[in-house]
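Participant: Model the following, please.
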Amino acid sequence: MKIERRYDIDWLRVIAIALLLIYHIAIVFQPWAMLIGFIRSDETSTAIWQPMTMLNVWRIPILFYVSGMGVYFALRKRNNIELLKERIKRILLPFLFGFVAITPLHMFVFQDYYNLGLSYYPHMGHLWFLGNIFIYVLIGLPVFYGIKKGKFSTIISFLERLFKNPFGLLSVNVFFIAEVVLFQPKPFALYAQTWHGFAIGLLAFFFGFLFMNTGKVFWNTVKQWKWFYLGLAIILYTIRLVVFATEGPLFLTVIESNSWIFSIFGFCYQYLNKPSNILSYLSKAAYPVYIIHMVVLYLAAKFILPFHLPALLAFLIITLITFMGCYVLYEFVIRRITFLRPLFGVNNKISMQKSNTKKVVVNKTSQLTS
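Facilitator: This next block holds a predicted model:
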């Protein structure tokens, strides 16, 4: 049976990680940057942060949704044991390597910039996301097994009927509202290494998996009602921005967050579900870039900030350096050094297959021309 490739989900992962880089760069220009371990610019800017207040309520949850969807695709050709082994290689190994070898590097840059004296400080840093995902997989193994064996067919049938209705789909917000009522996050976007971040990630992860198990029901709904969800998100964001200065009632923020996400799913499903060479490259680069981007970002900030450029100009330059630096490290170091690939979540088997394919093509070409 031919397995359908969902290119829109690949694009979602790439876009979400690109936005994550931009978001982290924007933090450099906020007065509270040092409080969360970022290098801070003397030239701060509320203008740079304004669009980030729209992003920050959905940029991390959408990655958890996509991760849950990824598990669905992985299970179509693997059993639970094979899934666990694959996730150990793809998630746990890069997480542990990053914990001891990557996150200490950007802290070295931070310490050097502020003349704090260099000390080795292994920590999760931005890689907390990977640790959460691996735990979610462990928690979900019995559920994955039950769904694959048809144990939850009644529940799946109910969800199929529910998600055909655009308001039925919005009913998932009940679970997310219960989460914020329980943990009372302040601010809502404080995901990293918090119980709120763990719980909202767990919900998004499992609903992402469940959405895929309803076949095309979920996708047809978000495609058909994408403008409705987008309009609802814009209205709720406007209220949050104008009335509550970006930190509104948690239940409204939850509905806004999922409305953004459902609209994005709908637009991507309609317009981005097609292959391209650019996507093929970017989808493989996104994960390693996520792992290394903080080191490159801190180095760029350390180099550019002493020039005391206007905040917007410095932001644009640091963004350019960060993206280019990540590209260079991925293309000319991680991708080309065999033993590094697994440490950054790059599949060695795929790389070897491509290499062998190229050799075959070259050999056939030389035979034809000789």
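Participant: switch to C-alpha atoms for all contacts and neighbour counts from now on
Facilitator: Fine.
Participant: how close does the closest residue to residue 338 other than its chain neighbours sit to residue 70?
Facilitator: In this structure, residue 338 finds its nearest non-sequential neighbour in residue 348, 7.2 Å apart by CA to CA, 6 or more residues apart in numbering. Distance of residue 348 to residue 70, computed by CA to CA, to the nearest Å: 19 Å.
Participant: Then residue 337?
Facilitator: In terms of CA to CA, residue 337 sits 26 Å off from residue 70.
Participant: circling back to that earlier point, surely the residue nearest to residue 338 meets residue 341?
Facilitator: Yes. Residue 348 is within contact range of residue 341, at 6.4 Å (criterion: CA atoms under 8 Å).
Participant: Comparing the two, which shows the higher neighbour count?
Facilitator: residue 341 (19 against 15; other CA atoms under 10 Å).
Participant: Second chain to compare with the first, below:
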Amino acid sequence: MNTTSPPPRVAAPASRLTELDWLRVLAFGLLILYHSGMFYVSWDWHVKSPRLIPALEPWMLWLNPWRMSLLFLISGAATALMAGRADGGGGLIASRSRRLLLPLVFGMTVIVPPQAYLEVVEKLHYAGGYGDFLKLYFQGYHGFCRGDDCLKLPTWNHLWFLPYLWAYTVVVLLATRLDVVRRCLAHPGWRQVVAGGRLLWVPWLVFALLRQHLLERFPSTHDLVHDWYQHSVYFAVFLLGFALYGSRDDRHGAWETARRLRWIALVGFVAVQLLSQRLTSEWGIAHGDAFPEWLLMALRALNAGKQWLPIVAVLGFGRQWLADRDSPWLRWLTLAVFPFYLVHQTVTVIAGHLLAPLHWPLAMEAVALVAITALGCLLAALLAMRVDRLRPWMGLGPRT
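Facilitator: Down below sits the predicted model:
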């Protein structure tokens, strides 16, 4: 007898792309694992294990250039599908604002503060209690500093994705009210953009130019206002998702082209990644950290390929393996993944802070960290689904 309980019933909306749903779930799952890994690498993060795992860093470097861009592209495609079903742009803007901004407010008020508290406890040896810290947090206290690096409070930490996504969504939905924009999105010339191998090299070229001209001028801030390089990349991939991957009938052929080019994109990504690592390593061994301009330009071009080629590969394999693969589990995960995203980093930070003093074997500790994060995400999603008043604050719509 089968004792496995089915997931709660979730209605299947019309005009869905199951490959898009699967990729969204998998991309956020990858993000959760990535942030668990941040506890064990040498890069700056909110809390740190006293026992680092340097071997994780090369693997995480394979994900760094494209993991967030993939999420923005998926979000752009999902927004186009929603716009195709909506009666009017104004209603969709209001709906998306509720689904993105209410969780942002709730996150900055309830979910994120424990991360900031444990950060100042570990990095600055703050001795006050959590209640004392919250008073400073909501007062906008800026005195938690290491040299010139001060923690800005309140903060949205990992939830920076929400205001960025909201801004891009509003801009695009307002623009699509114009006839000229709608005609542009429907223009058959988009097929020429993705025809042949252009889907591989045209966006790569665009990202290379953005890296060359904006990256050093506008370092990443995640503050929404001054983050112009990141905006140029994330808004570009959001637009690509909206224009090319947000139609059920694949009107511009972008899904099919990605499917056809998936192996080329994957092999190209591996080759570009290995070449970039080899150039960086060999020059560093021979000449130190001072890179000449010609090498920096070459590395920027290669890094642009690392941004785009894996996205094409992921889209292509998603189309090949996940199209029309609907299930109750997928529909449930599609609903649960937003609460997962909201709480996962806070659970990881708290769990890491509490696990480190126990001095468990490192492998056991790492497995426990991932397991606790997964369990915390599951409990948060179930709670959000069952408590009606909590649903909008956790990014869920009304019960259907």
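Participant: neighbour-wise, which of residue 337 and residue 70 of the first structure wins?
Facilitator: The neighbour comparison of residue 337 of the first structure against residue 70 (other CA under 10 Å) goes to residue 70, with 17 against 11.
Participant: for that one, what are its contacts?
Facilitator: residue 209 (CA atoms under 8 Å, 6 or more residues apart in numbering).
Participant: counterpart of it in the second structure?
Facilitator: Residue 70 of the first structure maps onto residue 78 of the second structure when the alignment is built from TM-score structural alignment.
Participant: which SSE is its match in?
Facilitator: Assigned by DSSP states H and E, residue 78 of the second structure falls within helix 67-85.
Participant: how far apart are that helix and its match in the first structure?
Facilitator: Mean deviation of helix 67-85 of the second structure relative to the first structure after superposition (mean CA distance after the TM-score superposition for the first structure): 0.6 Å.
Participant: Onto which residues of the first structure does the next helix or strand after that helix map?
Facilitator: Once the chain leaves helix 67-85 of the second structure, the next helix or strand it forms, by DSSP H and E, is helix 89-106. Residues 80-97 of the first structure are the counterpart of helix 89-106 of the second structure, counting by TM-score structural alignment.
Participant: The matching stretch: which residues count as buried?
Facilitator: By 16 or more other CA atoms under 10 Å, the buried positions in stretch 80-97 of the first structure come out as 80, 83-84, 87, 89-96.
Participant: Residues touching it, excluding its own?
Facilitator: 74-75, 124, 127, 130-131, 133-134, 137-138, 141, 144-145, 342-347.
Participant: how about 7 Å then?
Facilitator: 74-75, 127, 130-131, 134, 141, 145, 343-345 (CA atoms under 7 Å, 6 or more residues apart in numbering).
Participant: between these, which has the most around it?
Facilitator: Result: residue 344 is most packed of the contacts of stretch 80-97 of the first structure (other CA under 10 Å), 26 neighbours.
Participant: And the buried residues of stretch 80-97 of the first structure, which two are furthest apart?
Facilitator: 80 and 96 (21.9 Å; CA to CA).
Participant: which residue in the first structure lines up with residue 305 of the second structure?
Facilitator: By TM-score structural alignment, residue 305 of the second structure lines up with residue 255.
Participant: That match and residue 175 touch, don't they?
Facilitator: No. In this structure residue 255 of the first structure lies outside contact range of residue 175 using CA atoms under 7 Å: 10.9 Å.
Participant: the more surrounded of those two?
Facilitator: Applying other CA under 10 Å to residue 255 of the first structure and residue 175 shows that residue 255 carries more neighbours, namely 22 against 14.
Participant: dump the residue contacts of that one.
Facilitator: residue 173.
Participant: Distance-wise, check it relative to residue 291 of the first structure.
Facilitator: For residue 255 of the first structure relative to residue 291 of the first structure (CA to CA), the value is 30 Å.
Participant: same thing with residue 107 of the first structure?
Facilitator: 14 Å.
Participant: Tell me how many other residues crowd residue 221 of the second structure.
Facilitator: There are 13 residues near residue 221 of the second structure, going by other CA under 10 Å.
Participant: Name the nearest residue to it, ignoring sequence neighbours.
Facilitator: Nearest to residue 221 of the second structure is residue 227, by CA to CA, 6+ apart, at 5.5 Å.
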